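Enquirer: Got a predicted model here, sequence first, then my questions.
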Amino acid sequence: MAKAIHTMIRVLDEVRSLDFYRRAFALDVAERLDFETFTLVYLSNADAEFEVELTVNKGRQEPYALGDGYGHLAVSVADLD
């Protein structure tokens, strides 16, 4: 059986987004991975295993439109067969 593990959302303003997810859902930074062109921020809380992954594309100036900000829903399975 597949298990949902995280969903990815592209954000323009990391600080503002972190504040929103903390206040709205009590999510805190579980892990932050900084790459040359983007940053991944994984958010979670003690009440659930599911995480929200924020992707911050460095240098992006224009806000995301509805439809191009959502990235994916990740699932995990025990066996591919």
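Expert: Received the coordinates, thanks.
Enquirer: drop to CA atoms for contacts and neighbour counts, all remaining ones
Expert: Fine.
Enquirer: The strand or helix carrying A74: which residues count as buried?
Expert: Taking DSSP states H and E as the criterion, A74 maps to strand 70-76. Using 16 or more other C-alpha atoms under 10 Å as the test for burial, strand 70-76 gives Y70.
Enquirer: In addition, the following structure is provided for comparison:
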Amino acid sequence: MIKGHVIHCNINVTNLEKSLAFYKEALGLEEKRRKVASDGSFILVYIGNDFDDFEIELTWLKDHPQPYELGENESHIAFEVEDMQKAHAHHEQMGCICFENPAMGIYFIHDPDDYWLEVLPKK
């Protein structure tokens, strides 16, 4: 068996600046580093926070301006928050809540490319 450490996940975005602004406002994630292809064909931006090692890699492709096909949107990234009520109120104000499950105590927000992000209370 090979043991590995999870370091990031990738999502492709159609508008890099809009996505960076969304992730900063919605979840406090900021740019950690960036790689720009020498020919301008792609830009990779790694976003994260100061207390987790895990990052999200936002990939912008020059030749893919159209929306990405996300299927049934069953894949998602989960975020644990300290103050669920405060987070919910903030996301409600942003207008990005796309699904709520009060019985489970969770809800989902969606980013500008319609990727779903689960929000759940800290255990």
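Expert: Nice, thanks for sending it over. If you're wondering where the values come from, they're calculated on a predicted model, not measured in any experiment.
Enquirer: what's the matching range in structure 2 for the strand holding A74 of structure 1?
Expert: Using TM-score structural alignment, strand 70-76 of structure 1 corresponds to no residues of structure 2.
Enquirer: One more: stretch 13-30 of structure 1?
Expert: Per TM-score structural alignment, the counterpart of stretch 13-30 of structure 1 in structure 2 is residues 15-32.
Enquirer: Spatially central residue in structure 1, please.
Expert: E53 (1.4 Å; C-alpha atoms, centre = their mean).
Enquirer: Tell me the counterpart of it in structure 2.
Expert: Per TM-score structural alignment, E53 of structure 1 is aligned with E57.
Enquirer: Which secondary structure element is home to that match?
Expert: Element membership of E57 of structure 2 [criterion: DSSP H and E] is strand 55-61.
Enquirer: Show residues contacting that strand.
Expert: Contact partners of strand 55-61 of structure 2, identified using C-alpha atoms under 8 Å, 6 or more residues apart in numbering, comprise 7-16, 41-49.
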